[in-house]
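>>> Structure here, sequence nowhere to be found:
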């Protein structure tokens, strides 16, 4: 009986804490939920319950899929496929290039190693706008403007991904490396058979970063594809807004698709993503 007030107090604290969690989650999820609801309404009903605001604004009533049908009728499916292709190829190429670079910095000693690594670390801290003009000049000289290579190749090497791999690989016990060398393994075998299997969480973290960077890219695809014959999702969404700015439910449908695809990719892999950042990106 003496423990009853303590248990009651603990239960109330537990309940209040979770109410606060729910309230905070609601605040963050509300804009996305309203966008989803608005995309599932006829265009004439999108703002019907906003001024004045009522709870009906958060319910897709009347329910309609006309916005999504209209979006795909206007070719947005091709834009999604273009972006998926660019993002996936960049992710695969980036894992190979950045993984090998991180392995080289972690395992080998060579002249200028620390200076080069410092420059790589600085590179991912620079805003893209600072390198957009030099990158555009190089791309123009290579004749890559309006070529898919201009979207993929400059994004493959990523300073943050190199840093993640470097931080993880340098923590791998040297005993593994020495044992592999005694068995006659070459450097490629050491990387593929020992380091890569150990670094799966880091690979997932780096892969997701590369994918999201490409998925969210707007300025560079706009510069590298002046004819816009090969549109990616952010540029396509901006053009869609300018051309069809009065069809609000379709604008919300485009926004929902753009947001939910990376979320659907990230959620099932979030445990590995966090583990990779914790084990590789935070260690000094």
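Cool, the structure landed. Note that this is a predicted model, so its numbers are computed, not measured.
>>> C-alpha from now on. contacts and neighbour counts both.
Will do.
>>> Tell me which helix or strand the residue most central in space within the chain sits in.
By C-alpha atoms, centre = their mean, the chain has its centre lying nearest to residue 212, at 2.0 Å. Secondary structure from DSSP states H and E places residue 212 in helix 200-215.
>>> what's next to that helix, contact-wise?
By C-alpha atoms under 8 Å, 6 or more residues apart in numbering, the residues outside helix 200-215 that reach it are 83-84, 86-88, 90-92, 94-95, 155-156, 158, 161, 164-165, 168, 233-234, 262, 266, 269, 272-277, 279-280.
>>> what distance separates it from the middle of the whole chain?
Distance of helix 200-215 from its chain centroid, counting by C-alpha atoms, centre = their mean, to the nearest Å, is 7 Å.
>>> do stretch 131-140 as well
23 Å.
>>> which parts of it are buried?
135, 136, 139 (16 or more other C-alpha atoms under 10 Å).
>>> all helices of the stretch 101-250 of the chain, in order?
113-123, 129-142, 148-156, 159-169, 174-182, 187-190, 196-198, 200-215, 219-224, 233-243, 248-266 (DSSP state H, counting those that start in this stretch).
>>> In CSV: those, plus distance to residue 77.
Supplementary listing: the helices of the stretch 101-250 of the chain in CSV, determined by distance: least, C-alpha to C-alpha, whole Å:
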stretch, distance to residue 77
helix 113-123, 34
helix 129-142, 28
helix 148-156, 18
helix 159-169, 30
helix 174-182, 47
helix 187-190, 40
helix 196-198, 35
helix 200-215, 15
helix 219-224, 18
helix 233-243, 10
helix 248-266, 10
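>>> Pick the most deeply packed of those.
Greatest average neighbour count among the helices of the stretch 101-250 of the chain goes to helix 159-169 (a mean of 25), per mean count of other C-alpha atoms under 10 Å.
>>> and the comparison structure, right after this:
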């Protein structure tokens, strides 16, 4: 078979695959599209055209910014700022903790190292909801309720981030560290000048994991920081559902605003995140 015939067949298969997958992609995007459109609808129109379906189901008769005006005139901006502060500090401090822990697990030999690694792996397999309530009681006893420290601390020791960085560090040739040690470099300098620069894609991947876990956290901020001044954006959106009525328009608007920042970050760092998951870490 000629090269041209093989290429033509691959293109034909590619077109058929695209035709088969495209409807699935469009259907999966419908909830997102409906959320975006509904954030610009008047409140009375949001569920008016759900049954039967019509063009107005997915396109509003009237476009309005009232939902965003209502949302931003309340306490949502403060909650969004709290989310940014808590998540940013969690990523920075969490990367420091995770990278140092991963470095120790990948480079040094010490008793029960494998046991400790298994415990770390199990830690991110256990749902956080299972320990959130007893952990919140401990934090209240320590005076950490309604504080940034209380919101941030549980997100620092992320087992999945440590696992990802350890696997990457294991792929870095030990000869690089041995050469640096022969030249008189301390282990901290080896970590800072060799392992971290070679692990940028993995650091980005671990940072995105920390970011997503903290940004979408709901139960922990709900139980440890109920103060209005310490609410984060997911809690502020849930509070729009009052006892008498639910402002669905403002909730849709809040969901869109809350999703914008992680969407932008994922778009910017998507290549590094993919590389962090796919790379073996080999540098020789």
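Arrived safely. Nothing here was measured: the structure is a model prediction, and the numbers come from that model.
>>> what's the TM-score here?
The TM-score (TM-score structural alignment, normalised by the length of structure 1) is 0.91; 280 aligned residues with a C-alpha RMSD of 2.4 Å.
>>> circling back to that earlier point, and the helix holding residue 212 of structure 1 against structure 2, how far off on average?
In this overlay with structure 2, the average offset of helix 200-215 of structure 1 from its partner residues is 0.7 Å by mean C-alpha distance after the TM-score superposition for structure 1.
>>> now do stretch 84-101 of structure 1
Stretch 84-101 of structure 1 sits 0.4 Å off on average (mean C-alpha distance after the TM-score superposition for structure 1).
>>> Now do the buried residues in that stretch.
84, 86-91, 93-95, 97-101.
>>> of those residues, closest to residue 60 of structure 1?
Within those, the smallest distance to residue 60 of structure 1 is 29.0 Å, found for residue 84 (C-alpha to C-alpha).
>>> Check the gap between that closest one and residue 129 of structure 1 for me.
24 Å (C-alpha to C-alpha, to the nearest Å).
>>> ok, now residue 25 of structure 1?
33 Å.
>>> What of residue 215 of structure 1?
Residue 215 of structure 1 is 17 Å from residue 129 of structure 1, by C-alpha to C-alpha.
>>> likewise residue 177 of structure 1?
For residue 177 of structure 1 relative to residue 129 of structure 1 (C-alpha to C-alpha), the value is 41 Å.
>>> One more: residue 59 of structure 1?
Taken as C-alpha to C-alpha, the span from residue 59 of structure 1 to residue 129 of structure 1 is 41 Å.
>>> what does residue 257 of structure 1 give?
For residue 257 of structure 1, the distance to residue 129 of structure 1 - C-alpha to C-alpha - is 27 Å.
>>> Repeat that for residue 18 of structure 1.
42 Å.
>>> Settle this for me: residue 49 of structure 1 is touching residue 60, isn't it.
No. Look at residue 49 of structure 1 against residue 60 with C-alpha atoms under 8 Å: they stay out of range, at 11.0 Å.
>>> higher neighbour count, those two?
residue 60 (18 against 14; other C-alpha atoms under 10 Å).
>>> secondary structure class for the more buried one?
Under DSSP: H, G, I helix; E, B strand; the rest coil, residue 60 of structure 1 falls in the coil class.
>>> gap between it and residue 244 of structure 1?
From residue 60 of structure 1 to residue 244 of structure 1 the distance is 22 Å (C-alpha to C-alpha).
>>> Looking at the buried residues of stretch 131-140 of structure 1, spot the one nearest residue 7 of structure 1.
Of the buried residues of stretch 131-140 of structure 1, the one sitting nearest to residue 7 of structure 1 (C-alpha to C-alpha) turns out to be residue 135, at 63.4 Å.
>>> That closest one maps to what in structure 2?
Counting by TM-score structural alignment, residue 135 of structure 1 lines up with residue 135 in structure 2.
>>> contacting residues for the alignment partner in structure 2 of residue 168 of structure 1?
Here residue 168 of structure 1 is matched to residue 168 in structure 2, going by TM-score structural alignment. Applying C-alpha under 8 Å, 6+ apart to residue 168 of structure 2 gives the contacts 199, 202, 279, 280, 281.
>>> do that again at 10 Å, thanks
102-103, 106, 162, 195, 198-199, 201-203, 276-277, 279-282 (C-alpha atoms under 10 Å, 6 or more residues apart in numbering).
>>> now for the helices of the stretch 101-250 of structure 1, which one comes closest to residue 32 of structure 1?
That would be, of the helices of the stretch 101-250 of structure 1 and by C-alpha to C-alpha, helix 248-266, which comes in at 7.4 Å.
>>> Mean per-residue distance, the closest one versus structure 2.
Looks like 1.8 Å for helix 248-266 of structure 1 (mean C-alpha distance after the TM-score superposition for structure 1).
>>> Determine how far the next helix or strand after that helix lies from the middle of the whole chain.
Using DSSP H and E, the helix or strand that follows helix 248-266 of structure 1 in sequence is helix 270-276. Offset of helix 270-276 of structure 1 from its chain centre (C-alpha atoms, centre = their mean): 13 Å.
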